[in-house]
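1. What shape does this take:
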Amino acid sequence: MSLTRGGPFFDNEEAFSPIVDSLLNELPENAVFFLSQKGNWQKNPRTWEERINHELLYRLKKEAPLIRKNFIQITYRCLNNPDFSSLAQKINSFWPEPSFPLEHWLTRAAALPEELRPSVLSSVWSQQKFREDARIFISFIRLIANIILSRCFELNSTLPGPDWDVQARQVRSYFGQRKQAWEEERVTRFSLEEKELFYKLRQTIEGPLEGLIAPIAQLVAEEQRISLVVENLFRKLKTSADKEEIYQTIIEKWQPPMGIVANLSPSLFFLSLYLLILPEVELSSGLQHAAAVSLSLFRDQRSADYLLYALEKLPIINTKIRENVIYTLGCLKEARAVPLLTLILDQPDFWPESDLKEARICPLQEQKEEAIWALGKIGLAAVKAIPLLSRYAEHPSAKLKTYLAWSLGEIGRAQKENTGGISADLLIALLKLLKEKNKEVFEEATSALKKIQMPEFIHTLYLYHVGAVNLLSLKPAATGLNELSATLNHFLSQKKRTVVAVTGDSGTGKTYFCQVLAKGLAGVKPAEILYLMRDSKNGRKIFNRLLGLSWLKKYIDPAYYQSELADETASDSEAFWPTFLETHKDKKFILLDGCRDRHYFQRVVDLFYERGELDVVVNLRANFSTRRLNLEEREVALESVRLHLSFLEEPALEDTYFYQEGKTILYDLDNSLNARLSQEEIAELFAPRVIPRWEEFIQLGSFKYEHNIPLTPEEKIDFQQASFRAEISTWPESQRSSLQPEEQILKIQLNEALAAEPNLLYILPLTNLKPERLQFYAQEQVGGAAEDGTIFVLTLLDHRLFRVASPEKPVAFAILNQTFYLADKLGGLISVSLEKEEKINYHHAGSAISGLAAIPPNCLLAVEKNGLIRLWNFEEKKLESLNLEVGPINSLASAPGRRAYLSAGTEIIGLDWEKGVIIRMCLVDEMPQSIYTVSKDRIIIVVSKNNNTEWGLIFINFNRGLRTTLWLPGAKRIKTLVPLLDGRVVIIFEPISRSFDEGPALFVLNPEGNYFSLARVNRRPVEVNDLLILGPRIITCGRESDGPASFRLWGSEFFVQAERSKLKIKPF
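-> Model prediction:
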């Protein structure tokens, strides 16, 4: 650029502005640089004036264009003032050197090794043609820096504080002297006229630039105060016998107020740079670690050189400091770190600390994990590390391989975007990782292949094993939330109150999603919404009252509830429930938000579920990388990120009662970064809308009810209640063995005869398998047992069947935590896991087991032939026994809240294992055949009378102490049934005599006040062994009229027609 000099400075502001822009744009950002008196960029300030020089120019570079424009206007006006030209000469003459050195511990940067000695870079102002202009401009920058320095001394010399605060008095005195020294050094040498001009220029500058000057003065003033205190503490170190205490006092200066990282003072950034690399400080002091953590919170690009120096010089055994340094370099995407990171990966996992007196081993795995993660963030520059990274695909650590899969995906994406292809080593490594059965490794490897645009390649691979089905069948949040929106619109338009629980591991985006819903949805206003978040004060207060003091005392740290609950009377959970509902009766939508833990938020969700108040559960999942990236943004500090990564929901969703019972509407969604919506998109999605007959797609739809069956009038029941105490038995020994499930894909036969069988969607014919029992296994998966003892899992996602043969038919069968539990004829207990591909034989010493019932999340109730009840707690490895002193037990059912119901002869027994309470009642005229639970206090008993020629259902509500009975017309035996939460019952009738009735066997009973209406589901005769309800579908197993065994899928006529149209265009 050619500029013509006119007068003291450039011709016009338009000519001056590009030069200032060029200067600011070339200011290096990888370290702390200031503009020297020679017009060069010089590294590492040694005086407070140079420190302010840097801060001023750096802020001008980063601040809004309007601030820079204002600065340029003021600067141009001053520099073209002839008075300033003469004053500038005096400044350069009277102020030959930047003044007021940093405290001694900071100025040691000048003595550091070559890598960090003040280095010089040329600037646009160092060019020969701008030499005179540069001198004047630099004088102006020095003038502003000194004005700010004066302001800093003024702030610190008038620091508020009581007289008894010795440290505050010392600070005021010290900086009062520095203020006076500044006046003497910078102003007194001016003539009276020059002083007047100086103060006039100061007023001209300070007023318009106050928005720039004041924040810098506040920042640097605080840096000065902290550095002075630290300087004094370092002096004490030389003579103190208790160095640990002094180090701890210094570290406390680096702690964010209240432990909230967002509150960390920006004044610690500059000080942390030098503290990190201070050569004579012992590494064991913790000071460098505090500095490294602080720099990770700031994530400022200016720290790059200092971090690289620290990573190169710090001994590899100082893992915690190095991990924070590596983490920050990754966040900065510092390409120059790649060689240093690959050096870490070249080391063994364990490093012998030979320089220590005692031989110890230093684990490097976490350093390697951070190095791998950082390489993924760096991206393209890390391509050279691919051969080394690929070697880690066979590392034994699943956690490290999870990091690796994500990192390879990020590097591969960058490589493909920039070169059009990917490294063969990278692809081979990902394929190796894809074979892992570890959930997180599998997820990240799958995601990585999608990142490098190979989704079609994924679908050509054989990836199916039982454990992978859940992951592959998860709906993306973008899809699932659309369906959830329709469901909530339906409920909110139909129900007085809708309750939704949003759960998920820490970092999955729960609160991000809930905050949108709390602002209103589906026409419901914010005032009509009660948002209860686990981590909010109001949420905890209500949750604590719902749980009650007895529960909290038993399981929860007092710090979480003492302030809310004063005494037992004020915290009776049973008494609080009606109060809670009455207090919030105006709320149409109650939203529960939290990460489930067994004894707190999971218990809260269970309480709503057990009382029939829970309508929908939304479980947000995310792959490991999404959770980590979310937590890096939210928690910032590496230690906090790692801590929250360990906050996994417990028990796992699949192990909860509401999941395993399969009755609650559950949206289990993948909310990973590539599947999630923005808050604006979520708000738009949950706007009011109506989808006709949406309820037919989320729950069992409507049927044509043709007959009415009267109910007997309600009558009081007589039952006795007492307490019990179970005895603890020795946990049995066990023996493990491996197994290999067989697998096949079933071919569906779409129902082409809708007129004859309007409720049938399709049939899945079977060969070599005759299913007899069905149970809920997982979302979109059905577990069961066959006539010959074979156990199986049917996936409705793609009609894939996994099975394991058994040498004999089990006496009893239950599914808990996606594990089959079988009682053999000899009385032993066997567990079979198709996911883990293992079988465990428990050497049970009691009498033969005759019945099993799962009590999620971790207990199994076993009934023995001698009437003994045993509770197997697989988590605590505890076996509890209870002798009821009754005859053989002929039926058994579990209920929410660790409850169970059973029958022995005509006696009905209820067990509350949590409270140690037993209830007993006897039937007089009826013989119990089987028991089914509706909720924790409501059961249905299948009964018969008159030598089993009449069959019926007794509905018992223990909470109200009432019963009513439904006697079925005709000679029909009740084979099995499934009660629904809305009061309906899906039931299988079986003719008592084949010659008497060959008619339909599958019915739906619908409550209508004092009677039930009856609807036929199947119109043609078919043998049905068992049934299961999954949302709007009824799944049955049995035998076709022409002989072969099969699964059948049924639904309402509307649902069948809608789904049939989808299947017509879907290949199967």
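2. Please count neighbours and contacts with C-alpha atoms only from this point.
-> Will do.
3. ranges for the strands of the stretch 351-500 of the chain?
-> With DSSP state E, counting those that start in this stretch, the ranges of strands along the stretch 351-500 of the chain come out as 361-363, 475-476, 498-503.
4. of all those strands, which lies closest to Leu192?
-> For Leu192, the closest of the strands of the stretch 351-500 of the chain is strand 361-363, at 67.8 Å, according to Cα to Cα.
5. same for the closest one, what does it pack against?
-> strand 350-352 (3 or more Cα pairs under 8 Å, 6 or more residues apart in numbering; DSSP states H and E).
6. Residues contacting the strand it packs on, please?
-> Strand 350-352 is contacted by residues Ile317, Ala359, Arg360, Ile361, Cys362, Pro363, Leu364, Gln365 when judged by Cα atoms under 8 Å, 6 or more residues apart in numbering.
7. before we move on, back to that, give me whichever of the strands of the stretch 351-500 of the chain is most buried.
-> strand 498-503 (a mean of 23; mean count of other Cα atoms under 10 Å).
8. and of the contacts of strand 350-352, the nearest to Asn619?
-> Once Cα to Cα is applied, the member of the contacts of strand 350-352 that ends up nearest Asn619 is Gln365, at 31.7 Å.
9. tell me the contacts of that closest one?
-> By Cα under 8 Å, 6+ apart, the neighbours of Gln365 are Asp349, Phe350, Leu400.
10. Put together JSON lines for the residues you listed, with neighbour count on each row.
-> As requested, the contacts of Gln365 are arranged in JSON lines below (neighbours: other Cα atoms under 10 Å):
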{"residue": "Asp349", "neighbour count": "15"}
{"residue": "Phe350", "neighbour count": "13"}
{"residue": "Leu400", "neighbour count": "20"}
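11. now Ser894: how far from Ala304?
-> 60 Å (Cα to Cα, to the nearest Å).
12. again, but for Leu268
-> Using Cα to Cα, we find Leu268 at a distance of 16 Å from Ala304.
13. Now the second one, please; I'll put the structures next to each other:
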Amino acid sequence: MNRLNFGDLLENATGFLEDFDPSGLVYLSPQGTWAGNPRTLRDRISNELWFRIWKAKQYKEDAELLRSATYPFIRDGSSWEVTNKVFGRILGEKTAKNDGLLIVFEVLYRLIEYDADKRNAEAYVADWDSVRKAWRSRCQDKAEEFLRDVKRTLRSNSQMKVFLHTIHLLKKDKESVFDQVSSHIAEEEKVRSQIDDLLTKLKGAREKSLISDVIHEQISSVMKRLTAVPAALTRPCLELLTNPDIDISSGLQYEASSILGELKDIRSTKTLLSYLETCDPGYTNIRCNLIYALGNLRQKGASRHLVDVLEGPDSIHVQLGEGSCGYDQPMLSEKQEAIWALGKLGPDAIEVIPALVRFSQNLDREMKISLAWAMGAIGHGQKKRYKGIDAGIITTLMQLLTAEDSEIFEEAAVALRKLDLPNFLHNLYLHNFTTAALLSLKPSRTGLYELSETLLHLVSIKKPVVMAVTGDSGTGKTYFCESIAHGFGDLQETEIVYLQRDHPAHMGILNRILGLTWLKRHVDQIYYQDYPLDEKGDNPDEFFDDFMQDHAHARLIILDGWRDEPYFHQIVGTFYDKGYLDILVKFRTTFSTRRSNLEEREGALESVKIRLSLVEQPVIEETKFYREGAVLIYNLDNSISSRLSREEIREVFQRRKVDTWGDQIRIGRFERDTRPLRIYAQTLSARWQEISVDSRTISRAEVSHFSPHETTFSRILNEDLDEQPNLLQVIKLADLEVNRIAFYTQGQIACCGYDGGVGILTGFNDRLYYYRAHERPAEHLVVMGGDICSVDSEGELRITTFQKNTVTKLGRHDSPVCSVSSYRDGQILTGHRDGTIRLWNVLGQQMRVLRGQKSPVCAMAVDRHGRVFWGSDDGELRVWDPKDRKVKVLLGLEAPMSKVGLFPDGRVVLGTGIVDELERKRNSSSAEISIVDFQSGACETFRLSDIGAVNAMSVYFDGRIILGLKSCASFGSQGNLVVIDLQSSFPQYKILGGHRLETRDCLTMGPRILTCGSESESQHSLRIWGTELYVKREHDKLALMPESMEKPPYYRALF
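-> Just a heads-up that it's a prediction; the model follows:
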């Protein structure tokens, strides 16, 4: 036969490929026709080789691939002659002699088999594994027999040299298709050998589990990172899935379907669809794996089968056996997976939109989350392909926006963003503001820019900087950490210590920080079984100090993990308690982003679902890191539409861009018009007082439902910076006379009013949601998670929950409440007019009552150790440790105490003065601040005004104290908002301004101070303050922004 021309070979191969079906396991028979379900090794090699040629053709790379695989056989007359001789020996007359392409490919198949045998003959096998050693020996014998056969066929040394040179040319390039296929086949044959051996011994549970172990070993995450070999499991898994001789109770069909979902091999499409049609509906887990795998393949032909799942029954009756009652098996999980799978089809699922729309009425929350994401994905693809969006998509998303569940709302809102409808979203009238939290977060695209400036600023002034990066599993925290862990800016990799929660080597360090005693009490033993010490020899504090000393060279320490209460939350807490934690980054995403990230990382559906359950506790807003203000918090939206790529992260962190960044992340220094402060020192005497602590059951709470009122508020930009250089904005509310404020969550402030109203201000669309929970003025306020605890002028305590639209009255009190504070674990602490203190565990319906004094408890504070500090109108400061049955009483302060706070070093800050108007008529009192060391009794006091009271007090993390006053007599008309700085060389204070009549409350938010107060008896407002530099810069930004709804939601957030 004349030597085959490569051009003719390429033309013939292209003709064959026109009929190639990539959705099934097809191979080219010796007669040159396509056949299915390869059973022999030759047929499997054919399937693998032609599938790779087909994939190369999709990228117009098939000619190059074919040349590398076939040209060595036809490079000259000698090589073509040898190829024909070897072919004749292999197949004889089974193939037409005149079909040169089939001749080349049959020889190529046989050489791939030979090379695969050689690889397996040279593979490592443990000395003790006699079974594998025997199999390796058989591979060696098979390869040697093939060479002997070829020698007998060729008969001359010269032709044998040509044959061996052909093999050399095929293997010359390690990335060649020959090398890839032979490697793939070698691994597949190894797996097949092990599975076949075990299947023959499948007699008991032990052998069944061994088969599963073989499969799991091959698909392990380690192997996926090192090689492409796991793809060699496609054909074995499809065979296991459809093998009728394997009992389904073995679990092998489940394992096979799980792995196929991970492999995403398009060749499994037809088998998966066929098995889905015949699989017993009672095998829900297998069916979910099949649907998940089909979704990952993104084949349009699967849409009809997925719709059949959606339109099937919501449950089926499963009969356990003859005579049993059986049970109803829900089909919700299958339908959820079907919706996710259809969303992955994008515009190829347009025709099934009517079937999806019906699920907007479904009561299952996860179904609605899936639907919102799927509609966004399909609509995005439709708009991109056809320049329009189906009306059913918009109406479905609009309906989902009305859901009271935050995750459903977030998915629907993000889907509308994906459809390029953000302005439309901003103008919506949203009844349920509590669902809008994610929309108020800064996207990580913006937040990471700010974080980079903060990190580069901090590492320039201190060493080390400690940053904890947290978030639910799948939010992208490790992706971010790995992007900067190798160095950025002027930081070298050797100057960064990176501790990842799930890294085996890092867990040893983290375990030592917690200590064996803690681990034994709270953590499963499997996570610390290699702990190097016993409890007697273990010293976590000493280890922590040694760790910090050993890493004294480090400029940055990164802690990476999801915060769970028993483990990583304690790790972060340890760094915080010891004064090292500087920054906490909390990544949040939509549910769909978490799932997409986890699908990419974990692969198998079971692993994805397990990881989705790993959510942080406690929520960040309830942690001391968040409440105490000493740590910079970056609460960022890291959803797919908001995040940066690895390269973009590295670029953002490359260098500092703002030299004055330090003034933009914290309240800067007030250096103009400061005044010296005189401090009077004394030592307070102390005595111990016996107390009684009783426990009782909380009487039945009265819970009522309400519909919140909704209105907008207006912002007025300060246009007279010369007169009030520290004032940025005035916020006016027409429907609520604000009396007190407290931080609620990102972009939201809780408040209560003189009219008895309790509400939440949200920067998203500048709205106020409120309800009149009291019949009398509400005078005290504290936030516990999503609950707002308020006390009215008659001392009645109520809990308002906007997430559920309920108000809870905690029964009748023996004495009115005078003060309220948050305590640990969601408990409420109240101080009463009769001198008692009560600790409410509302969920547990238990209350502890502390009795030991008769004067009213005017103000309280709780430190991080759980100690309670309170002051009374008799001027006595009391300290109670819940472990004790006695109280320490500090004497010597004569003025009634209106506020109690905690200084950063653990001392107690007291604000004094008379608040009650009746008392004011009978007494004269000065507004004073005292700082008391409750251990030694050392006290420093300074006076602010001759007549008045401290209405509000906020102790900043650096020791500055921000005060709101009732009277400003000694300051004249200059104001009643004061910042006291005791840390400077000379103690001083600065008057910022305030409200015309009084400043009622204040809190700090980043570089801002937020106050509420009164301009007159009937006019009340909120105001935002800062340093002159900060106010000037933000004023210029706001002045440039239009008053439209087009402002980004993260910037439009109030605070």
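14. Superposing both, give me the TM-score.
-> Scored against TM-score structural alignment, normalised by the length of the second structure, the superposed chains reach a TM-score of 0.88; 1017 aligned residues with a Cα RMSD of 3.6 Å.
15. Output the strands of the stretch 351-500 of the first structure as TSV; include the columns distance to Leu774 of the first structure.
-> Below are these laid out as TSV (distance: least, Cα to Cα, whole Å):
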stretch	distance to Leu774 of the first structure
strand 361-363	49
strand 475-476	25
strand 498-503	28
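16. Read off where stretch 706-723 of the second structure ends up in the first structure.
-> Under TM-score structural alignment, stretch 706-723 of the second structure corresponds to residues 739-756 of the first structure.
17. And stretch 330-344 of the second structure, by the same measure?
-> By TM-score structural alignment, stretch 330-344 of the second structure lines up with residues 363-377 in the first structure.
18. Tell me the one of the contacts of Gln365 of the first structure nearest Arg5 of the first structure?
-> Leu400 (63.1 Å).
19. mind checking how far the corresponding residue of the second structure for that closest one is from Leu332 of the second structure?
-> Matched by TM-score structural alignment, Leu400 of the first structure corresponds to Met367 in the second structure. Met367 of the second structure sits 8 Å away from Leu332 of the second structure, going by Cα to Cα.
20. the strands in the stretch 551-700 of the second structure, which residues?
-> Per DSSP E, counting those that start in this stretch, the stretch 551-700 of the second structure carries strands over the ranges 556-560, 581-588, 632-637, 675-676, 680-683, 685-690, 692-697.
21. Can you say which of these is nearest to Glu1034 of the second structure?
-> Closest among the strands of the stretch 551-700 of the second structure, using Cα to Cα: strand 632-637, at 19.3 Å.
22. For that closest one, give me the average deviation versus the first structure.
-> Once fitted to the first structure, strand 632-637 of the second structure is off its aligned match by 1.8 Å on average (mean Cα distance after the TM-score superposition for the first structure).
23. close enough to count as contact, Gln744 of the first structure and Phe802?
-> Yes: assessed by Cα atoms under 8 Å, Gln744 of the first structure is found in contact with Phe802 at 6.8 Å.
24. Please identify which of these two sits among more neighbours.
-> Just comparing Gln744 of the first structure and Phe802: by other Cα atoms under 10 Å the higher neighbour count belongs to Phe802, 20 against 11.
25. so what corresponds to that one in the second structure?
-> So, by TM-score structural alignment, Phe802 of the first structure is matched to Tyr769.
26. show me the contacts for its match.
-> Tyr769 of the second structure makes contact with Phe433, Pro708, His709, Glu710, Thr711, Gly759, Ile760, Leu761, according to Cα under 8 Å, 6+ apart.
27. which of those has the most neighbours?
-> Gly759 (27 neighbours).
28. how about that one, what's its match in the first structure?
-> Checking TM-score structural alignment: Gly759 of the second structure goes with Phe792.
29. same deal with Lys809 of the second structure?
-> Lys809 of the second structure maps onto Asn841 in the first structure, by TM-score structural alignment.
30. my guess is its match meets Ser738, correct?
-> No: counting by Cα under 8 Å, Asn841 of the first structure does not reach Ser738; the two are 11.4 Å apart.
31. higher neighbour count, the two?
-> Asn841 (17 against 12).
32. Double-check that the more buried one belongs to a strand.
-> Yes: membership of Asn841 of the first structure in a strand is supported by DSSP: H, G, I helix; E, B strand; the rest coil.
33. helix, strand or coil for the residue lying closest to it once chain neighbours are set aside?
-> Using Cα to Cα, 6 or more residues apart in numbering and skipping residues adjacent in sequence, the residue nearest Asn841 of the first structure is Ile830, 4.7 Å away. Judged by three-state DSSP, the three-state class of Ile830 of the first structure is strand.
34. So what's the residue count around the counterpart of Ile830 of the first structure in the second structure?
-> Matched by TM-score structural alignment, Ile830 of the first structure corresponds to Arg798 in the second structure. Neighbourhood size, Arg798 of the second structure [other Cα under 10 Å]: 24.
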